[in-house]
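A.B. asks: need a 3D model of the sequence below.
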Amino acid sequence: MVGATLLVVARNNERRTELADAGLAVLAREGARGLTHRAVDREAGVPIGTSSNYFRSRADLFDGIVRRIGERLAPEPAVLERLGRREPSRELFADYISDIVRRMNTHRDLTIALFELRLEAARRPEVAQRLTPWFRDAFAADVAFNTAAGLPGDAADIALFHYAIDGLMLDRLTVSIDPDSAADAVARDLVDRLLPEADCAP
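C.D. replies: Alright, predicted model coming up:
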């Protein structure tokens, strides 16, 4: 019985993940207004009513999508291992920032969906209530990682990089002021210009 229960849980989790991915696709393509349970069911190719069994409300659907964005945009373990073997330095910090930009630029649908969620949070307090803790926890985790890794930059510096990277990605995903510049080069320029020299002293 225990094995059967675990199998059901695994299948339920797999289906929940599939539905969250379908929701991400709808959100990125059609915006928040197009995100309905029916649209998610169609995108996932499942019977109408399936997604509402896993995500009872639209707010629950947003929750599932936010969690899935976090999972899919997470750093690759091999990249973290490779970077983690190096000594803390300004160059290493720049490589971490470049990896964030690379992931956001590679998974453009995820990044667009994330921007759509933030816009929806500006319109709907119930979405902001769900999204705000996730963003603030993610920021706190970034600061904690930076500190534990011995990298230069404090919480205020990390916040500046969040603002700058969000702006860079919005530029690249919409109408760019300089479409010919490489995102990686811009990311490294941000480190040179935003990170105080004093923070980089050995």
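A.B. asks: can we go C-alpha only for contacts and neighbour counts from here?
C.D. replies: Fine.
A.B. asks: who are the packing partners of the top helix by length along the chain?
C.D. replies: In the chain, ranked by residue count with DSSP state H as the criterion, the top helix is helix 2-30. On a contact count with 3 or more CA pairs under 8 Å, 6 or more residues apart in numbering; DSSP states H and E, helix 2-30 meets helix 37-44, helix 50-54, helix 58-72, helix 108-123.
A.B. asks: out of the ones you listed, which is closest to Thr147?
C.D. replies: helix 58-72 (20.9 Å; CA to CA).
A.B. asks: could you check how far Ala185 is from Asp99?
C.D. replies: 12 Å (CA to CA, to the nearest Å).
A.B. asks: burial measure for Cys200, as a count.
C.D. replies: Using other CA atoms under 10 Å, Cys200 is surrounded by 15 other residues.
A.B. asks: where's Arg103, which helix or strand?
C.D. replies: Using DSSP states H and E, the element containing Arg103 is helix 90-106.
A.B. asks: list the buried residues in that helix.
C.D. replies: Within helix 90-106, the residues that count as buried by 16 or more other CA atoms under 10 Å are 90, 92-101, 103-105.
A.B. asks: here's the other one to compare against:
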Amino acid sequence: MRQNPARRAALLDAAIEVLAREGVRGLTFRAVDVEAEVPNGTASNYFSNRDDLLTQVGHRFYERMEPDPGILAAMLEGSRDREHVTRLMHELVERLSDFRSGYLALMELRLEATRRPELRRLLTERIRADLDFNIGNHLRSGMPGDRTTVILLYLALNWLILERLTLPGVFPDEQIHDLVTEAVAHALPAPGNPA
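C.D. replies: Now for the predicted structure:
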């Protein structure tokens, strides 16, 4: 197996694009080579088999979605109120929506995980760790709300992003801002206003 990290990343990025466009059935070593504009056989030098490629694509998506350290620092700046949480959720929805191919590739991986136990294990561990990180970060930062608040926002906003990227006519872009704001308001009522 080849070890050039930049080439491996480029191949994985190409695989994300193929997955988003063609689905799991279209993800072949040849398709990745074509998308990455590398010689035939390059991807097969980097990944031992298709399962290995799928697993590494899952890792690469999360690498690329790691929030900028500035975003994490911004979470600790300013007020600790519902408006601040709302701003952070708007940023999150935009960041994930802007990486359309990555998000759609992740959805393809999630569907494929129902048939591949190793991929299911990887995604379960990674998504659980990501959710636990977000819960811990939220609680440590002193933001209002609790563990359930974070879980409700995770569930609501993930589905909203999926709708936005796959069936944009269901909720047109001009509604997205208001829907994110309302999701936060319902998951995190204003002080003195019970849910």
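A.B. asks: on that earlier part again, compare the helices and strands packed on helix 2-30 of structure 1 and give me the one nearest Ala138 of structure 1.
C.D. replies: Once the helices and strands packed on helix 2-30 of structure 1 are compared by CA to CA, helix 58-72 is nearest, at 8.9 Å.
A.B. asks: packing partners of the very next helix or strand once past that closest one?
C.D. replies: For helix 58-72 of structure 1, the following helix or strand on the C-terminal side (DSSP H and E) is helix 77-84. Where contact means 3+ CA pairs under 8 Å, 6+ apart, helix 77-84 of structure 1 is packed against helix 90-106.
A.B. asks: structure 2: matching residues for the helix it packs on?
C.D. replies: Counting by TM-score structural alignment, helix 90-106 of structure 1 lines up with residues 82-98 of structure 2.
A.B. asks: what's the average distance of that stretch to structure 1?
C.D. replies: Taking mean CA distance after the TM-score superposition for structure 1, the mean distance separating stretch 82-98 of structure 2 from the aligned residues in structure 1 is 1.0 Å.
A.B. asks: list the contacts of that stretch.
C.D. replies: 65, 75, 78, 103, 143-144, 157, 161, 164-165, 177, 180-181, 184-185, 188-190 (CA atoms under 8 Å, 6 or more residues apart in numbering).
A.B. asks: give the helix, strand or coil label for the aligned partner of Arg128 of structure 2 in structure 1.
C.D. replies: Using TM-score structural alignment to pair residues, one finds that Arg128 of structure 2 aligns to Arg136 in structure 1. Applying DSSP: H, G, I helix; E, B strand; the rest coil to Arg136 of structure 1 yields a three-state assignment of helix.
A.B. asks: okay, now the counterpart of Pro5 of structure 2 in structure 1: neighbour count?
C.D. replies: For Pro5 of structure 2, the aligned position in structure 1 is Asn13, judged by TM-score structural alignment. Around Asn13 of structure 1 there are 13 other residues, counting by other CA under 10 Å.
A.B. asks: do the same with the one 3 residues further on
C.D. replies: Burial of Arg16 of structure 1, expressed as a neighbour count using other CA under 10 Å, amounts to 21.
A.B. asks: quick one: the nearest residue to it once chain neighbours are set aside and Ala187 of structure 1, what's the gap?
C.D. replies: Nearest residue to Arg16 of structure 1 in three dimensions, chain neighbours excluded: Tyr54, at 6.4 Å (CA to CA, 6 or more residues apart in numbering). To Ala187 of structure 1, Tyr54 of structure 1 is 39 Å away according to CA to CA.
A.B. asks: looking at these two, which has the bigger crowd around it?
C.D. replies: Ala187 (23 against 18).
A.B. asks: related to what we said a few turns ago, relative to Ala20 of structure 1, which of the helices and strands packed on helix 2-30 of structure 1 is closest?
C.D. replies: helix 58-72 (5.2 Å).
A.B. asks: and that closest one, which stretch of structure 2?
C.D. replies: Taking TM-score structural alignment, helix 58-72 of structure 1 hits residues 50-64 over in structure 2.
A.B. asks: what does stretch 15-23 of structure 1 contact?
C.D. replies: Contacts for stretch 15-23 of structure 1 (CA under 8 Å, 6+ apart): Leu35, Ala39, Val40, Asp41, Glu43, Ala44, Ser51, Tyr54, Leu61, Gly64, Ile65, Arg68.
A.B. asks: ok, the alignment partner in structure 2 of the first one - how many residues close by?
C.D. replies: Under the alignment defined by TM-score structural alignment, Leu35 of structure 1 corresponds to Leu27 in structure 2. If you count neighbours by other CA under 10 Å, Leu27 of structure 2 ends up with 21.
A.B. asks: quick one: contacts for Leu27 of structure 2?
C.D. replies: Ala15, Val18, Leu19.
A.B. asks: want to try a markdown table for those residues, with neighbour count as columns?
C.D. replies: Output for the contacts of Leu27 of structure 2, formatted as a markdown table (neighbours: other CA atoms under 10 Å):
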| residue | neighbour count |
| --- | --- |
| Ala15 | 31 |
| Val18 | 23 |
| Leu19 | 27 |
